[in-house]
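Colleague: 3D, please:
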Amino acid sequence: MDREEERLLYKIAKLYYEEDYTQAEISSRLGIYRTTIGRMLKKARKEGIVKITVQSQLNEQIQLEEEISEHFDMKEVIIVPSSENGNHSGNEEVGKATTKLLNRVIRDNDTIGSAWGTTLGTTVNQLYDLNSKNVTCVPLVGGPGEMEVDFHVNAIVYKLAQAFSGESHFIDAAAVHQSKETAQEILNSNYMSKILDLWEQLSVAIVGIGTQLKSSNLIWSGFLGQKDQKELEAHQAIGDICSRFYTLGGESIASPISERTIAVKLETLQSLRYSIGIAYSKEKAKSIIGAMRGSFINTLVTDEETAFEIKRLMEKEG
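Modeller: Reported below is the predicted structural model:
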């Protein structure tokens, strides 16, 4: 490229990118064919005369989303600002982000499964302006024990279906039972057959992520006793989804507790078009990492505080 060509490329690029001339206006001003202007603008970028950068106030957040997403081979990671008051069960930004995500990814005739818990219950209460869809919503796990109605799986499924103007189904069973025989009787019952059929048809799951055992919902809601806790500790359980436990390495835990549990299997979540995990708080960072490693979720909605803790743990592990 000689000096005159470089000068002309610079002049055209300056008119187009800095002075907002159209290609037609540049063509008229410089006496160059409009088609040639387009080719010269491309060459200006190729030669480094024009360098385009994409910038946003969200640069750091988006970079962190991509870093976590690529590291764990996720479809998408969405990070929202942390709650100013430190409330880990009621971040309105999570509700807004989840609404936009669901409007993007939910299709007519989807079968959507949901779990239970405080985070999911709060998030579903914050879903506004969802597009009406012909969807079916179903519980992925039996109902909790001592828990507020808003956080019960049937209440969450009902509100989710209402938000979409879709159809809801309910489950009439606890999450964990005293014996595997009781759990098996329930699974074999007529009233569970419809739920099991819907689990086979799942296309999308929306799940919370249980934290480490010491503060697990399953413990304080009365489902798991000390013997169960010791057994899960022996298996190095790091978290649970739908009352199914897994390790930090992303391995699902098979134990006698599993045989007493009424819930979709974690392996089912691995094959869904979208398995959306909604979870935030630094205490859940390792539980979230285990869920991503196991591919039990392929999409994550979380907050900045949690995301930075996930990154810290990633760097610590090397």
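Colleague: drop to CA atoms for contacts and neighbour counts, all remaining ones
Modeller: Will do.
Colleague: Return the set of buried residues in stretch 254-268.
Modeller: Across stretch 254-268, burial judged by 16 or more other Cα atoms under 10 Å covers 257-266.
Colleague: where do the helices sit along the stretch 51-200 of the chain?
Modeller: 59-71, 92-105, 118-125, 153-164, 180-188, 190-200 (DSSP state H, counting those that start in this stretch).
Colleague: on that earlier part again, tabulate the buried residues of stretch 254-268 in JSON lines, adding columns for distance to residue 247.
Modeller: Shown next, in JSON lines, are the buried residues of stretch 254-268 (distance: Cα to Cα, whole Å):
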{"residue": "257", "distance to residue 247": "15"}
{"residue": "258", "distance to residue 247": "14"}
{"residue": "259", "distance to residue 247": "18"}
{"residue": "260", "distance to residue 247": "19"}
{"residue": "261", "distance to residue 247": "18"}
{"residue": "262", "distance to residue 247": "20"}
{"residue": "263", "distance to residue 247": "18"}
{"residue": "264", "distance to residue 247": "18"}
{"residue": "265", "distance to residue 247": "15"}
{"residue": "266", "distance to residue 247": "12"}
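Colleague: Restricted to helices, list the residues you listed.
Modeller: 257-259, 266 (DSSP state H).
Colleague: ok, so of those, who is nearest residue 41?
Modeller: Using Cα to Cα, residue 266 is the member of these that sits closest to residue 41, with 52.0 Å.
Colleague: just checking, the closest one touches residue 250?
Modeller: No - using Cα atoms under 8 Å as the test, residue 266 is too far from residue 250 to be in contact (10.4 Å).
Colleague: just to revisit the earlier point, and of the buried residues of stretch 254-268, the nearest to residue 117?
Modeller: residue 263 (14.2 Å).
Colleague: Contact partners for the closest residue to the closest one other than its chain neighbours?
Modeller: Distance criterion Cα to Cα, 6 or more residues apart in numbering; nearest residue to residue 263, sequence neighbours excluded, is residue 141 at 4.0 Å. Residues near residue 141 by Cα atoms under 8 Å, 6 or more residues apart in numbering: 114-116, 153, 171, 175, 242-243, 262-264.
Colleague: mind running it again at 6 Å?
Modeller: 175, 242, 262-263 (Cα atoms under 6 Å, 6 or more residues apart in numbering).
Colleague: that older thread, the buried residues of stretch 254-268: which two are farthest apart?
Modeller: 260 and 266 (15.0 Å).
Colleague: So which residues of the stretch 1-150 of the chain form strands?
Modeller: Using DSSP state E, counting those that start in this stretch, the strands of the stretch 1-150 of the chain run over 76-80, 111-114, 136-139.
Colleague: I figured residue 237 hits residue 249, correct?
Modeller: No - contact between residue 237 and residue 249 fails when scored by Cα atoms under 6 Å: they sit 9.8 Å apart.
Colleague: quick one: the residue nearest to residue 263 from residue 285, how far?
Modeller: 23 Å (Cα to Cα, to the nearest Å).
Colleague: Sequence B follows; please return its structure for comparison with A:
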Amino acid sequence: MDKVDKNKVYQIIKVAKLYYEAKLGQEDIAKMEGISKATVSRLLQKGIDKGFIKVYIDYQMESVSRLENKLKQCFGLKDVFVCPVTINMEDIVLRDVCKTLADRLERYIQNNSVVGVSWGNTMNTLASEIQKMSVTNVNVVQLNGGVPKHTISTGATRIVDTLAAACDGEGYLCPVPAIVDSKSISDVLKNDSQVRNVLHLAEQSETIIFSIGALTKQSILFQAGYFKEDEYNQLFLKKAVGDICSRFFNIYGEIVDEELDQRVVGMSFEEIKKKKYRIAVVSGENKVDATLGALLGDFPNVLYIDEKTAEKVLVKYETLKLKRTL
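Modeller: I've put the predicted structure just below:
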């Protein structure tokens, strides 16, 4: 860094300290430093952009009780948290939902236990919100394979590593692709000693945490190269609406392609349903059909969801009920 750069950084730090620590207004800082108020504002923004300033809003969200109670009533869920939408921006809403779950995770995790996790964009966001917990010796295991077929990262290791560190435990990855070319290959991989041990450990979990994937070509499964375009189009034709742990289902929670399902390396829906806490974290109105399908399939019994998505899931549910009675 040259002298000019250093001077600029020092100016950013000084203005930031005056504003955030000394609690001076931007106009007062401008007079003190002999600069314009607009320059003060720009320096503060540069401090944020460069990572010198980190703004963290620590507020305890309260669930939208009207929607929470309706979701429990309609789907027999053990626990629901409907996160209010304060700012209608997708990334912020997702972060709020994930932070809420991260803050409440300890109620679902015991000392000396095993927790199973899926992976994906939502789970990566959840990982960024997890803080140190009081529970200890918790082993965290991946529920399905996470090795991509393209160079794009699935981020599968992040949630495992982060949660294990937060609980003073060990992390266990499933070091194979989520979906392979045939059932015979899947069977061989499941019998590999390392994979078999990971899947056996996952079976011992009482708590599992997963996201619900929407059927979209922006999904990490498609981006990671698990499907060619025509193969993915076939899922649309078979009326798939989403996936959990790389297993695809329709709006009624039924598997849409048995042959594809047999090629998945990971926990089955039957095994998922045996768990004491099956925690789904979901955000985004593009996931309404996928969330409803998951609920009708009885995959989650604990749900963390945003207000707008929850509202639309319930409307879709009432519409679906009406159609079935006609």
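Colleague: Quantify their similarity with the TM-score.
Modeller: Taking TM-score structural alignment, normalised by the length of the first structure as the basis, the two superposed chains have a TM-score of 0.75; 260 aligned residues with a Cα RMSD of 2.2 Å.
Colleague: so which of the contacts of residue 141 of the first structure comes closest to residue 99 of the first structure?
Modeller: residue 242 (21.5 Å).
Colleague: what's the counterpart of that closest one in the second structure?
Modeller: Matched by TM-score structural alignment, residue 242 of the first structure corresponds to residue 245 in the second structure.
Colleague: which residues touch its match?
Modeller: 118, 144.
Colleague: do you know how far the aligned partner of residue 114 of the second structure in the first structure is from residue 146 of the first structure?
Modeller: With TM-score structural alignment defining the correspondence, residue 114 of the second structure maps onto residue 111 in the first structure. Per Cα to Cα, residue 111 of the first structure is found 28 Å from residue 146 of the first structure.
Colleague: Give me the more crowded residue out of those two.
Modeller: Applying other Cα atoms under 10 Å to residue 111 of the first structure and residue 146 shows that residue 111 carries more neighbours, namely 23 against 13.
Colleague: quick revisit: the match of residue 114 of the second structure and residue 6 of the first structure, how far apart?
Modeller: 59 Å.
Colleague: swap in residue 28 of the first structure?
Modeller: For residue 28 of the first structure, the distance to residue 6 of the first structure - Cα to Cα - is 20 Å.
Colleague: again, but for residue 118 of the first structure
Modeller: In terms of Cα to Cα, residue 118 of the first structure sits 62 Å off from residue 6 of the first structure.
Colleague: Residue 244 of the first structure now?
Modeller: 64 Å.
Colleague: neighbour count winner among these two?
Modeller: residue 244 (23 against 15).
Colleague: ok so, going back, neighbour count for residue 237 and residue 249 of the first structure, which is higher?
Modeller: More crowded of residue 237 of the first structure and residue 249, by other Cα under 10 Å: residue 237, with 25 against 17.
Colleague: which residues does the residue nearest to the more buried one when sequence neighbours are not counted contact?
Modeller: Of all residues not flanking residue 237 of the first structure in the chain, residue 247 sits nearest, at 4.7 Å (Cα to Cα, 6+ apart). Shown in contact with residue 247 of the first structure (Cα under 6 Å, 6+ apart): 236-238.
Colleague: separation between the aligned partner of residue 197 of the first structure in the second structure and residue 44 of the second structure?
Modeller: Counting by TM-score structural alignment, residue 197 of the first structure corresponds to residue 200 in the second structure. As judged by Cα to Cα, residue 200 of the second structure and residue 44 of the second structure stand 51 Å apart.
Colleague: between those two, who's got more neighbours?
Modeller: More crowded of residue 200 of the second structure and residue 44, by other Cα under 10 Å: residue 44, with 23 against 13.
Colleague: Now check the more buried one against the first structure: what is it aligned to?
Modeller: Aligned partner of residue 44 of the second structure by TM-score structural alignment: none.
Colleague: Okay, and residue 44 of the second structure sits in which element?
Modeller: helix 37-49 (DSSP states H and E).
Colleague: show me the contacts for residue 323 of the second structure.
Modeller: Residue 323 of the second structure touches nothing, counting by Cα under 6 Å, 6+ apart.
Colleague: Can you verify it is assigned to a helix?
Modeller: Yes - with DSSP: H, G, I helix; E, B strand; the rest coil as the criterion, residue 323 of the second structure is located in a helix.
Colleague: follow-up on the earlier one: just the strands of the stretch 1-150 of the first structure: most buried one?
Modeller: Of all the strands of the stretch 1-150 of the first structure, strand 136-139 carries the top mean neighbour count, a mean of 28, counting by mean count of other Cα atoms under 10 Å.
Colleague: quick one: the strands in the stretch 201-326 of the second structure?
Modeller: Under DSSP E, counting those that start in this stretch, the stretch 201-326 of the second structure gives strands at 207-211, 213-214, 242-244, 247-249, 277-282, 302-306.
Colleague: how about those, which one is nearest residue 183 of the second structure?
Modeller: strand 247-249 (13.8 Å).
Colleague: name the helices or strands packed onto the helix holding residue 44 of the second structure?
Modeller: Helix 37-49 of the second structure is packed against helix 26-33, with contacts defined by 3 or more Cα pairs under 6 Å, 6 or more residues apart in numbering; DSSP states H and E.
Colleague: against the first structure, where does the helix it packs on fall?
Modeller: By TM-score structural alignment, helix 26-33 of the second structure lines up with nothing in the first structure.
Colleague: now that helix, how far from the centre of its chain.
Modeller: In terms of Cα atoms, centre = their mean, to the nearest Å, the centre of helix 26-33 of the second structure is set 42 Å apart from its chain centre.
Colleague: which residue in the first structure lines up with residue 180 of the second structure?
Modeller: So, by TM-score structural alignment, residue 180 of the second structure is matched to residue 177.
Colleague: ok, that match - contacts?
Modeller: By Cα under 6 Å, 6+ apart, the neighbours of residue 177 of the first structure are residue 260.
Colleague: Alignment lookup: the residue nearest to residue 263 of the first structure to the second structure.
Modeller: Aligned partner of residue 141 of the first structure by TM-score structural alignment: residue 144.
Colleague: which residues in the second structure does stretch 13-24 of the first structure align to?
Modeller: Using TM-score structural alignment, stretch 13-24 of the first structure finds no match anywhere in the second structure.
Colleague: Span of that stretch from start to end?
Modeller: 13 Å.
Colleague: re earlier: need the helices of the stretch 51-200 of the first structure in TSV with distance to residue 316 of the first structure, can you?
Modeller: Output for the helices of the stretch 51-200 of the first structure, formatted as TSV (distance: least, Cα to Cα, whole Å):
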stretch	distance to residue 316 of the first structure
helix 59-71	14
helix 92-105	27
helix 118-125	28
helix 153-164	36
helix 180-188	40
helix 190-200	38
